[in-house]
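1. What follows is a predicted protein model with its sequence.
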Amino acid sequence: MSVGAATRPASSGSVTTTRVLLTGMSGVGKSALLAALRERGWRTVDADEDGLVTEYPDRTDLHLAELEAILRQPRHDRPLIVAATGEGQGQLYPFVDHVVLLTAPWPVLEERLATRSGNAFGKEPGERERVRADVETYEPLLRRGADLVVDTSQVALEDLAEQIDALATQEDAR
């Protein structure tokens, strides 16, 4: 997975609508957070659900051109959050105001993957092993590029949504 330091443009001081890249391994709660933020008025894009990834046994390739086009659209009257984790995601960092990494300890992820509904990825032992390996290999890289890291095993969904919602408030106050 090619990630990198989060390099984003400096604020111009004008009021803008926040753009957030949400990242993290399967099972951390990205989809649940997107649903909570959608209820709060955020525009949301889920790369997995919206067909903006190609899955391989050993990696996830993001459709970077399409994701970049979404992030390059003129700013809207509502904040935008894009959930995307995969090869080359660091190329999206210049187009967002914040990179948020959701994380959880492996035993929590393993349980969530085995019991979740709505997304079959992680049900098979090989898929869970891939996530476990990705946590060890790639999560340290994701941490380096993130502005905010949240352990979803330690925070309620509503509190997490409040934290992310506050990013838009901070951005709009500039």
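-> Yes, it's here.
2. use CA for all of it now, contacts and neighbours both
-> OK.
3. Now do the host helix or strand of Glu136: which elements does it pack against?
-> For Glu136, the host element (DSSP states H and E) is helix 125-137. Judged by 3 or more C-alpha pairs under 8 Å, 6 or more residues apart in numbering; DSSP states H and E, the packing partners of helix 125-137 are helix 106-115.
4. Now Asp165: closest residue in space, sequence neighbours ignored.
-> Leu37 (7.5 Å; C-alpha to C-alpha, 6 or more residues apart in numbering).
5. With Asp172 instead?
-> When the adjacent residues along the chain are set aside, Asp172 lies closest to Val15, with 5.2 Å between them (C-alpha to C-alpha, 6+ apart).
6. my guess is that neighbour contacts Glu171, does it?
-> Yes - counting by C-alpha atoms under 8 Å, Val15 does reach Glu171; the two are 7.4 Å apart.
7. neighbour count winner among those two?
-> Between Val15 and Glu171, Glu171 has the larger neighbour count (other C-alpha atoms under 10 Å), namely 19 against 11.
8. Report the buried residues of the helix or strand harbouring the more buried one.
-> If you go by DSSP H and E, Glu171 is part of helix 157-172. Within helix 157-172, the residues that count as buried by 16 or more other C-alpha atoms under 10 Å are Leu160, Ala161, Ile164, Asp165, Leu167, Ala168, Glu171.
9. and for Val15 and Glu171, which residues touch both?
-> Here Val15 and Glu171 share no contacting residue, scored by C-alpha atoms under 8 Å, 6 or more residues apart in numbering.
10. Below is an additional structure, to be compared with the one above:
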Amino acid sequence: MTATKVLLTGMSGTGKSTVLEALRGRGWRTVDTDEDGLVDEHPDRTDLRLPEIRAILQQPRHDRPLVVAATGDGQAELYPLVDHVVVLVAPWPVLRERLGVRPGNDFGKEPGELERVRADQERYEPLLRRGADLVLDTSELAPDEVVDRVDALAAAPSTGGER
């Protein structure tokens, strides 16, 4: 049996980094496109470095599942390369609070960045939901529940290409 590949997406503050850290602790291979230098940030958008991310996803499957956290322009091009697309969501008031207090990531603390996240949520979250196999509201689920749901995908049949 080959290991599952998951694309984890969602707005800033939804908990992608938290989920990645927990999955890494459960033996998953993880790629955080923000932390691993696979994005180009602009004041009005995030460009994914699609050739590099595609190359990661096209590597031969390993004995451990892989999760790639990526949100940005062109991400739908990655969907055929993964078995599952998971989007993390949370209401705007929750995101605003999380962005203001999260450690280790200053994005979203400046007023212009905060407004960008709010605008991106309104514009892009409906698209992310449509392309996802699984939508998890991180304001309603405990972090361990979110991680358990994503971790369970390692044993689930692929839905790749059926979105």
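-> Ah, there it is. Since we're looking at a predicted model, the values are computed, not measured.
11. And the TM-score between these chains?
-> With the length set by TM-score structural alignment, normalised by the length of the second structure, the two chains reach a TM-score of 0.95; 158 aligned residues with a C-alpha RMSD of 0.9 Å.
12. that older thread, superpose on the second structure and give me the mean offset of the helix holding Glu136 of the first structure.
-> Mean deviation of helix 125-137 of the first structure from its aligned counterpart in the second structure after superposition (mean C-alpha distance after the TM-score superposition for the first structure): 0.4 Å.
13. start and end residues in the second structure for that helix, please.
-> Mapped onto the second structure using TM-score structural alignment, helix 125-137 of the first structure covers residues 111-123.
14. Now do the buried residues in that stretch.
-> Buried residues in stretch 111-123 of the second structure, counted by 16+ other C-alpha under 10 Å: Glu113, Leu114, Arg116, Val117, Arg118, Gln121.
15. Make JSON lines from the residues you listed and add distance to Ser17 of the second structure to it.
-> Shown next, in JSON lines, are those (distance: C-alpha to C-alpha, whole Å):
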{"residue": "Glu113", "distance to Ser17 of the second structure": "18"}
{"residue": "Leu114", "distance to Ser17 of the second structure": "18"}
{"residue": "Arg116", "distance to Ser17 of the second structure": "19"}
{"residue": "Val117", "distance to Ser17 of the second structure": "16"}
{"residue": "Arg118", "distance to Ser17 of the second structure": "19"}
{"residue": "Gln121", "distance to Ser17 of the second structure": "18"}
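16. which among these gets closest to Val94 of the second structure?
-> Closest approach to Val94 of the second structure among those (C-alpha to C-alpha): Arg118, at 11.2 Å.
17. what about the counterpart of Val28 of the first structure in the second structure, neighbour count?
-> Matched to the second structure by TM-score structural alignment, Val28 of the first structure sits across from Thr14. The tally of other residues near Thr14 of the second structure (other C-alpha under 10 Å) stands at 24.
18. which residues sit against stretch 40-54 of the second structure?
-> With contacts defined as C-alpha under 8 Å, 6+ apart, stretch 40-54 of the second structure is touched by 33, 38-39, 70-75, 78, 81, 113, 116.
19. One more pass at 10 Å, please.
-> Residues outside stretch 40-54 of the second structure that contact it (C-alpha atoms under 10 Å, 6 or more residues apart in numbering) are 31, 33-34, 37-39, 56-58, 68, 70-75, 77-78, 81, 112-113, 116-117, 119-120.
20. quick one: it aligns where in the first structure?
-> Mapped onto the first structure using TM-score structural alignment, stretch 40-54 of the second structure covers residues 54-68.
21. What of stretch 67-78 of the second structure?
-> Going by TM-score structural alignment, stretch 67-78 of the second structure sits over residues 81-92 in the first structure.
22. List the ones among the contacts of stretch 40-54 of the second structure that fall in strands.
-> Judged by DSSP state E, these include Val31, Val39, Val68 as members of strands.
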